[in-house]
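J.: Fold the following, please.
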Amino acid sequence: MTNCGLVNEKNELVPLKSISVEVRVQDHVSTVSSTLLYVNEEERPLEALFVFPLPADAAVCHFSAKIGEQEIVAEVQDRETARDQYDDAVSSGQQAFLLEESAESPDVFRLSVGCLSPGQDAAVTIIYVTELDVQADHSLRFCLPAVLNPRYTPAGSVAGIVSEISSGCGAAPYTLTLSVHVSSPKPISKLESNCTLDPLVFLRSDHTQATVNLSPGHMFDKDVELFLYYQDTHQPSAIVEAGVATAPSGSLMRDPVVMISLYPEFPEEVMSSLATQGEFIFVMDQSGSMGEVLHHGKRAQTHIESARDTLLLLLKSLPMGCYFNIYGFGSRFESFYPESVEYSQNTMAQALKRVKKMQADMGGTEIVQPLKHIYSQPCKPDHPRQLFIFTDGEVGNTKEVLDLVKHHVHSHRCFSFAIGEGASTALITGMAREGSGHAQFITGTDRMQPKVMQSLRFALQPPVFNISVDWSLPDGITVDTLSQPIKVLFQGQRALIYTQLKGESSGGSEGTVTVKYRLKDQLVTNQLHFCLKPTEETGLAVHRLAARTRIRSLELEERSCNSDVEDIRRKIMELSVQAGVSSVHTAFIAVNKDSRQTVKGPLLQGRVQTYGSFDLCGIVMKDSSDRCGIVMKGFRVSEQTFHCCKPTKVTATRLNGFMTKVQNFFRRGSKTAAAPTVQTNSQSKSDAAPDPQKDPLLQLVSLQKASGCWDLDATLADAFGKTLDELTNQKPAQVEGSVWATLLALIWLYGCKIDQRVEWQFVAMKAVSWIGSQKVGDLSECVCVGNVLLGCQVTKETLGI
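T.: I've put the predicted structure just below:
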């Protein structure tokens, strides 16, 4: 594999030598400091461009560059002013650095490094703060993005920073060091990762502080995920952070700011009965990149294979009497049915036949058109619409998608799933946030099924209405809420509220926040008491997160507002500059005015649009010879012309996926894109079906009827590793065949797959409900015989029958 990263006309590496990351986790907030070391090994002054990912909700709050012993700290300025200042500096031979956020997707940033002298190095430091996501097992997830997939830009869309995302290949040509310091009010139970870590070292006997390092030799080819476990992670909490005394009076940075973390607990009687109605629409990405492999370990699947398995499980888990439809999309889209159909054995069986034929063969990733088509369909009365969107997130027009989802939020809930490394966090979390749903990320060796089934449980929860937040504070103190109003609450999921405290207290040191909402016919109240005394050693992390939250709200208001746009933009820029936090209208600019060198000719910026995975090393070199180049999976793209490079040994799957991307590249390059088409079940794809399911659980689930029962036949016996005669001969005389088969399936699930219960919980609930509707005598003997037959020890009470 040829080298990649910053290359010259001789295809030689590289100014980026190393990345060093320090992470400080304080309770639910992380501060990340990343230092990138560049070295110019060319014989001429160099300008480099680096496009890289950050978490969608990150607040970038510091940018500096150290050249030799001199450090230049960047300032936040109006974006156009910063760009002009950068261009002027570089053209006059001064060293300059420009960091700006993508206008299309807030999780993509571009770093321009200008005028590095021959042999000179520069250490660029970027600091950002972000909240940690709470997982289903109550762990806190930290993610350091390493992979930035190319984003598909539909014809007619304005190209921007996301169109500059370059491809990477093989191992990253630099080193990564990562150290993590964790502190928490609660003891730290453990820390896990998808990467190899050194042993966790506790710094205090009460286990409230600890450090850990990434083991040497890590190849930075996947996102680095850390999962932190505290005792009582899911308990409500409040962080009060003091303001800056020198900030302007009345400003956000001057006053104290509070971050409230709430975990609503719904009444047990409400949660015991999930909804049996709804319209479930599953939207599946079938673009060429879905043919890539999730990981390279045992039983590795492509994205589309894992998605097919998940659709099988979802279809088997739906309640009888609901409605459903399935869409596939790429450069075009198609639906299984012209409109959502009632869930029955017949419609489920039809859908499963088509699911087996779904392939990653539909070109680019254009999600807007299928969404518009779905929203144009009338909703089913008394069946709330639930949208499940599966994608690898390679979408360039993120904000257009989010605005569309938000515009239709009152007609549906949106649950989004990111498949594989490098998916756009802005797209996935944004669709769920604007659609009052929930987002999930499936990376590495993660199984998609448990995460999707957790979201299905959320979708089946009754919706929460009339959410209100009330504050009780000492006299003289008022609150200014910076977050958008809470639109959705799910059992056990965190809700964040940022508020600015104004005024002076005349006495009292405690506040109370009360959240009220209606759940079915009940009025539910959750309350949190907190101390107004500022928490120590938080820096300004909470203020910057609060500023980021307010800026995102204003940006959304700006896009949806027909008037006062200039006033909103002014507010965004003022808050961004005041808080030192990035926004779409500002940029970080640093200029070394002491440096000046002769430049032969202008330093022109290269614009090369390539497609493939991006491993934090997609850097385009630009110099006075007006050349730019980058390597793309065995090809070198130079001035948008393909030239063959050294031969590369690749698998058939990777080759097919790559050729699909090359085809998409030329398709995207055309002046006009083909009009989207809608295809219904009368039009089918290839009749070739994939290999039969080898996963025993999925094999059993695939045999269940829509009503919840199983047939007593040879395929069921094979799933148990038995013969049909063995199952039939042991059947108690008074029990009908389907009841016996369904009982055996339940016994096998509880006895052999209890660790995967989250995946089959709805399948089992349907089975129990079906058995309850049958005329069956004493089932105790049946359960005993079934245990002996299948080698299990499950009680009738465990089965819930």
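
J.: hey, let's count contacts and neighbours off CA atoms from now on
T.: Will do.

J.: Now Ile304. Nearest residue, chain neighbours left out?
T.: Nearest in space to Ile304, with sequence neighbours left out and distances taken as Cα to Cα, 6 or more residues apart in numbering, is Met290 at 5.4 Å.

J.: ok but that neighbour is inside a strand, no?
T.: No - counting by DSSP: H, G, I helix; E, B strand; the rest coil, Met290 is located in no strand; its state is helix.

J.: so who does it touch?
T.: Going by Cα atoms under 8 Å, 6 or more residues apart in numbering, Met290 touches Thr302, His303, Ile304, Ala360, Thr391, Asp392.

J.: just checking, next helix/strand downstream of the longest helix seen in the chain?
T.: The single longest helix within the chain, with elements called by DSSP state H, is helix 541-560. Next helix or strand after helix 541-560 toward the C-terminus (DSSP states H and E): helix 565-579.

J.: Could you look up the SS state of Glu269?
T.: What three-state DSSP gives for Glu269 is helix.

J.: could you check the distance from it over to Asn526?
T.: 17 Å (Cα to Cα, to the nearest Å).

J.: out of these two, which sits in the more crowded spot?
T.: Neighbour count, other Cα atoms under 10 Å: between Glu269 and Asn526, Asn526 has more, with 16 against 7.

J.: If we go by neighbour counts, what in the helix or strand containing the more buried one is buried?
T.: Assigned by DSSP H and E, Asn526 falls within strand 522-531. Buried residues in strand 522-531, defined by neighbour count with 16 or more other Cα atoms under 10 Å: Val524, Asn526, Leu528, Phe530.

J.: A helix includes Ser33, no?
T.: No - using three-state DSSP, the assignment for Ser33 is strand, not a helix.

J.: Could you pull up the residues touching it?
T.: Contact analysis of Ser33 by Cα under 8 Å, 6+ apart lists Val21, Glu22, Val23, Thr125, Ile126, Ile127, Tyr128.

J.: got it, and Asp133?
T.: Leu140, Arg141, Phe142.

J.: if we go to 7 Å?
T.: By Cα atoms under 7 Å, 6 or more residues apart in numbering, Asp133 lies in contact with Leu140, Arg141.

J.: residues near the residue lying closest to Pro185 once chain neighbours are set aside, how many?
T.: Spatial nearest neighbour of Pro185, chain neighbours left out: Thr208 (6.3 Å); criterion: Cα to Cα, 6+ apart. Other residues lying near Thr208 total 18 when counted by other Cα under 10 Å.

J.: Next, the structure of the following sequence, for comparison with the previous one:
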Amino acid sequence: TQSVANIPPESTIDVVIRSLQDLTNDGDTYELVFPMVLGPRYFPGGALASPPSGAGTKADTDRVPDASRLSPPVVGAGLRSGHDIALHVRVDAGQPIVGYSVPTHDTVGAAEGDVLDLRLAEHERVPNRDFVLRYAVGGQTPTASLLTHRPAADEDGFFALRIHPPTLDLDALVGRRELIFVIDTSGSMHGLPIAMAKRAIELALRQLRPTDTFNIIAFAGSTSQLYRAPQRVSHETLDAGLRFVDRLAAGGGTELVNAIDASLAPPAEAGRDRYVFFLTDGYVGNEDEILARTRQYIKDMLGRGDRGRVFGFGVGSSVNRCLLSGLGAQGRGTTFYATTREDPAEAVNRFFGLIDQPVLTDVQVDWGGLDVHEPLPPVLPDLFASRPLTVIGRYGKAGKATVTLRALSGGRAVEMPIEVELPEADARNPALGPLWARARIDALGTGLWDQNESHPEVIDAIVKLSMKHRVMTPFTSFVAVDKERVQGGPPRTIGIPVEAPEGVDARMAGAEVVTEAGAQVDTDADGILDAVDACPNEPETFNGDNDADGCPDAAKVIIMESRIEIRERIYFSAGTDRIEKRSLPLIDEMARVLVENPQVKRVEVEGHTDDVGSDERNFLISTRRAEAVVHALVARGVDPKRLEAKGYGETRPIVPNDTPEHRAENRRVELTILETGQRAPGPRFAAPSPAHLATCSGTWVSAAEGVRDPKVTLAKAEGADALWLNAARADARACYGLALLTAPDLRGALKLKYLKSGAVKRLAGPEHAELIACVAESQQVRGQARDALVTWKLGE
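T.: Predicted coordinates for the structure are as follows:
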């Protein structure tokens, strides 16, 4: 939290704070997070007798000595703090931006070339959740990239070296695994967060390998666990795990240290790598104690010859990213997040996609004689596929050399040479100095985690770095000097209430809730205060149609004779099939109308585009957007057998594509009624064939046909292998497409490079008969392709 002092009565001051951060990078996708609210924290320990250090509602404790600075009052339900927020983001990526998404907020803006310019939509003024922006860039990803800054030859230079991991043999290097899922069931997780966390574990259990072992630990004021020690995956253990998770309920404190002990203290089974997966909002105040213990356990495991990793999984709208990212860093893992407006399945799939790939361990950098000083981080983390390593440091003399990254992968040595040149002078990238200072301060700060010892020399070093590079720390403050001085008068300290984070029950989390003084009334919780809300008891429908009046809109979905009229646009993120949040109320209304009108037996969901781009691309994006609407409707209770998705690309414009406004009209989704009578029963899928695969998946890929075609000339065996792999991937896409409609809970299990019918049968139930048939048919086609490939190879 921030404190501002010496504000004269009835005066206004402007505070401008400049911040720097290194964006999270996964492959070609970058993520920017802007925090907007502090969630209610749990503070363990006994209260201190000394005066409080801040103006919060909780007392400082012997384990959290700044608790009073981290506990602002929270406004209650139906109230607002009245402190609105506006946000403008401009990204200059230096590479073409090929797509972006904001899963947390509605935005206005667009990407053009290398630049993305966004603002929060007018109704997104309530600071009750973090802002998250993800954008993807095109172009070839370099093996390594270097940024430097040196204002003059007689001053220190700074550099940032980003190294992308090399491609390795996946199947040969992924070892035996022990997975421990640790779920937070404290009071702050009550409601949506605990539901999301439970769903994440259920999805994760379905993706375990038969050779894995696993356990589940739940913690609040105390801990409980499924088994005394991890057990092998089987029907019985998975069923027991699902029942254990289903019984969990939120309530109580957040004694995360106990969960650290329970998950990391016991020795791992010989020959297994331990993966500990923490699902929590991180609402605690004793971060240093938790991170210090995590680091020590991992160090002890390495000393015994064991290998363990800790992964954070943030669940909620405004989680404690300081703690969660720290868990990943100190635990030699990484961190994933699922906001309250995202499906946790995406983060779970990213987690398994990461640990299903090899890891570079014992990473070291040989600087090849370059005059490099204090490279950070001091201990290089393990390097995961798609996650680059960034090293930032100082340098003295300019020079050019071959820098070598050395590591181990599955016990095998890996080397990666990189040509690096550190210049005599470089005025570009002035942010590198403060970024290095921040990293150095963070590294020094780990020496202060032991609160029982005094470290004046460390604090002195932190203060010197802070002053030189103008980086704020717990031991320094920004100071503005006014030319006029007002003397006399008693000072008054005011604690400013904050919004409750979206999805969090503030009372269950133990927060001090403001019910009247210091808050403003917003009865319908639509973000528009009652004083200016024309409909204070009915929430606004935010869709761009008179959003400022605070009133819901009239009916937007009407059944006509041959179509269902949608009197509002469905908005998608630019260039993608992701439905924007502002259109979700419309999707809800569409689903309600379909559910309440069963006489409409069959509907075609049509996707249409303008004429910008190639015919093939427009057809593909229109098909995917139609499928996305179908998926959203099915998720809201519409029978998938009533819906068919079809993309028409640019072939059916309703107005000429001659202006930006007309092109926007042509980018649309329409619903056409195909049938109002009883549909005759019959099989949904034809006999196995490559055409069947294309129908199931909604793609034009049929690599199996290419392998069988005698007219195809294959010059090299590698080419044949590639075609066979494409056939396998087509199989996976085929049944994944069907799972979108009939078994959304199995999608993660189907995102495998090689689809196994036995695995699907094990996970699926009788209600998934069509899906099991699709997998069996697809495997038959793939078997034919494999046989043709073997025959071809023998012929060669």
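
J.: Distance check, the residue nearest to Pro185 of the first structure against Val182 of the first structure.
T.: Distance from Thr208 of the first structure to Val182 of the first structure, counting by Cα to Cα: 8 Å.

J.: now do Leu532 of the first structure
T.: Counting by Cα to Cα, the separation of Leu532 of the first structure from Val182 of the first structure is 24 Å.

J.: Check Gly437 of the first structure too.
T.: 30 Å.

J.: which one of those two has more residues nearby?
T.: Gly437 (26 against 22).

J.: what do we get in the second structure for the more buried one?
T.: For Gly437 of the first structure, the aligned position in the second structure is occupied by Gly333, per TM-score structural alignment.

J.: Its match reaches Arg309, doesn't it?
T.: Yes - in this structure Gly333 of the second structure lies within contact range of Arg309 using Cα atoms under 7 Å: 5.1 Å.

J.: Next, format the contacts of Ser33 of the first structure as a markdown table and append secondary structure.
T.: Formatted as a markdown table, the contacts of Ser33 of the first structure follow (three-state DSSP):
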| residue | secondary structure |
| --- | --- |
| Val21 | strand |
| Glu22 | strand |
| Val23 | strand |
| Thr125 | strand |
| Ile126 | strand |
| Ile127 | strand |
| Tyr128 | strand |
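
J.: Widest-spaced pair of those?
T.: The largest separation in the contacts of Ser33 of the first structure, counting by Cα to Cα, is between Val23 and Thr125 at 13.0 Å.

J.: of the two, who's got more company?
T.: Neighbour count, other Cα under 10 Å: between Val23 of the first structure and Thr125, Val23 has more, with 23 against 19.

J.: residues in contact with that one?
T.: Ser30, Thr31, Val32, Ser33, Ser179, Val180, His181.

J.: Make TSV from those and add distance to Lys516 of the first structure to it.
T.: Listed next are the contacts of Val23 of the first structure as TSV, based on distance: Cα to Cα, whole Å:
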residue	distance to Lys516 of the first structure
Ser30	29
Thr31	32
Val32	35
Ser33	39
Ser179	41
Val180	38
His181	36
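
J.: Compare these and tell me which has the most neighbours.
T.: Thr31 (23 neighbours).

J.: how near is it to Ile127 of the first structure?
T.: 7 Å.

J.: quick one: contacts for Ser34 of the first structure?
T.: Per Cα under 7 Å, 6+ apart, neighbours of Ser34 of the first structure: Ile19, Ser20, Val21, Glu22, Thr125, Ile126, Ile127.

J.: Let's see that with 10 Å instead.
T.: 19-23, 63, 123-128, 177-178 (Cα atoms under 10 Å, 6 or more residues apart in numbering).

J.: With Glu241 of the first structure instead?
T.: Residues in contact with Glu241 of the first structure (Cα under 10 Å, 6+ apart) are 255-259, 500, 532-543.

J.: shared neighbours of Thr31 and Ile127 of the first structure, anything?
T.: Residues touching both Thr31 of the first structure and Ile127 (Cα under 10 Å, 6+ apart) are Glu22, Val23, Ala58, Ala59, Val60, Cys61.

J.: okay, which residue is most central for the second structure?
T.: Geometric centre of the second structure, nearest residue: Tyr337, 4.1 Å, by Cα atoms, centre = their mean.

J.: Would you confirm that that residue belongs to a helix?
T.: No - assessed with three-state DSSP, Tyr337 of the second structure is strand; it does not lie in a helix.

J.: ok, the nearest residue to it once chain neighbours are set aside to Tyr30 of the second structure distance?
T.: Using Cα to Cα, 6+ apart and skipping the chain neighbours, the partner closest in space to Tyr337 of the second structure is Gly314 (4.5 Å). Note on Gly314 of the second structure: its distance to Tyr30 of the second structure, by Cα to Cα, is 18 Å.

J.: how near is the closest residue to Gly800 of the first structure other than its chain neighbours to Thr728 of the first structure?
T.: Counting by Cα to Cα, 6+ apart, Gly800 of the first structure lies nearest to Val768, which is 6.9 Å off, once chain neighbours are set aside. Taking Cα to Cα as the measure, Val768 of the first structure falls 21 Å from Thr728 of the first structure.

J.: same question, Gly328 of the first structure
T.: Counting by Cα to Cα, the gap between Gly328 of the first structure and Thr728 of the first structure amounts to 41 Å.

J.: more crowded one of these two?
T.: Gly328 (25 against 16).

J.: and the more buried one, what does it touch?
T.: Here Gly328 of the first structure is in contact with 282-287, 334-336, 355, 358-360, 362, 367, 370, 390, 678-679 (Cα under 10 Å, 6+ apart).

J.: Aligned to it, what sits in the second structure?
T.: Here Gly328 of the first structure is matched to Ala218 in the second structure, going by TM-score structural alignment.

J.: swap in Glu421 of the first structure?
T.: Checking TM-score structural alignment: Glu421 of the first structure goes with Ser317.

J.: sorry, back to before: just to be sure, the match of Gly328 of the first structure is in a strand?
T.: Yes - using three-state DSSP, the secondary structure at Ala218 of the second structure is a strand.

J.: quick one, helices of the stretch 551-700 of the second structure?
T.: 584-596, 615-635, 660-666, 690-697 (DSSP state H, counting those that start in this stretch).

J.: Throw those into TSV and include distance to Glu346 of the second structure, thanks.
T.: Below are those laid out as TSV (distance: least, Cα to Cα, whole Å):
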stretch	distance to Glu346 of the second structure
helix 584-596	18
helix 615-635	15
helix 660-666	30
helix 690-697	19
